[in-house]
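Participant: Would you be able to build a 3D model of this:
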Amino acid sequence: GYRCRIQRKGNKNKPLSECQQRRNQRIAKVRARVEHVFGAIAQMGGKLIRTIGQARADFALTMQALAYNVKRFTWLKEAGIEAF
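Facilitator: As a prediction, this is how the structure comes out:
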C-alpha cells in the first residue's frame, strides 16, 4: 500500500511535464511541513540524546517534542490564530 514519494527531476533536454510538476508540488507541500518541524527541533538542541536506556531516550525526545509544541502554540496564540 505504499506509494513512491520521490520527486521527479527534469533534464536539460527533457523538462518535466505539467503533470509531473503538479505531482512534485503535492509532494513538496508535505515535505516542507515535516522538514520545518525537524529543523526547529534541531535548532533547540538536536536529535542527539545522551542518555543510557531506551526509556530515558524516549522521555528526552518526548520532552523535545513537547517543547516544540508549546513554542508553536504560543506563536499561534500571539498571531491570533485559533488552534481549537
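
Participant: alpha carbons only for contacts and neighbour counts from here, please
Facilitator: Will do.

Participant: Show me which positions of stretch 15-35 end up buried.
Facilitator: Gln21, Asn24 (16 or more other C-alpha atoms under 10 Å).

Participant: now it, how far from the chain's geometric center?
Facilitator: From the chain centre to the centre of stretch 15-35 is a distance of 15 Å (C-alpha atoms, centre = their mean, to the nearest Å).

Participant: For it, which outside residues touch it?
Facilitator: Counting contacts by C-alpha atoms under 8 Å, 6 or more residues apart in numbering, the residues outside stretch 15-35 that touch it are Arg5, Ile6, Gln7, Arg8, Lys9, Gly10.

Participant: Could you also give me the structure for this second sequence? I'd like to compare it with the first:
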Amino acid sequence: MREGLLDKTNTASSVWADTAYRSKANEDFMEKQGFVSKVHRKKPHLKPMPRHIQKSNAGKSVIRSRVEHVFADQKSQTGLFVRTVGITRATMRIGLANIVYNMRRFLFLERISANA
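Facilitator: Model prediction:
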C-alpha cells in the first residue's frame, strides 16, 4: 500500500508518521525511493526511552501536530462521516469544510496579530 501513498513528484522528500509505520520494510522502501524518514521511533520494550530518541520524537511531534490538528478539526465537523450521494458531492462537502477551516483559522490569526 505504501507505493500508492508516497508520491515521488512531491517536492518534499520527508515522510512524517507515527510509530505504527516504523518497520524495517518501510524504512528500506523509503531509503530506496529517496525519501527521508521522519517516522517516530518506538520505546524499547520494558526499558526507558533513551533521551536522544525522546528529543527526536518531540521535534517530529511539533511538525506533525500542526497537520493533526487540522484533521482533528475536520473530524469534529463531519463526525468521521460525509453523508452524501456520489463522490462529486462528497468532494464538494470536504472542499467546503476545508474552506470553512481556513476562514476560521485566518480570523483567529488576524485576532492574534491585532492584539499584539
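
Participant: picking that back up, using CSV, please lay out the contacts of stretch 15-35 of structure 1 together with distance to Arg22 of structure 1.
Facilitator: Supplementary listing: the contacts of stretch 15-35 of structure 1 in CSV, determined by distance: C-alpha to C-alpha, whole Å:
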residue, distance to Arg22 of structure 1
Arg5, 13
Ile6, 13
Gln7, 10
Arg8, 10
Lys9, 12
Gly10, 13
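
Participant: Distance check, Gly95 of structure 2 against Ile87 of structure 2.
Facilitator: Using C-alpha to C-alpha, to the nearest Å, we find Gly95 of structure 2 at a distance of 12 Å from Ile87 of structure 2.

Participant: Looking at those two, which one has more neighbours?
Facilitator: Per other C-alpha atoms under 10 Å, whichever of Gly95 of structure 2 and Ile87 has more neighbours is Gly95, with 12 against 9.

Participant: What lines up with that one in structure 1?
Facilitator: Matched across to structure 1, Gly95 of structure 2 falls on Thr62, judged by TM-score structural alignment.
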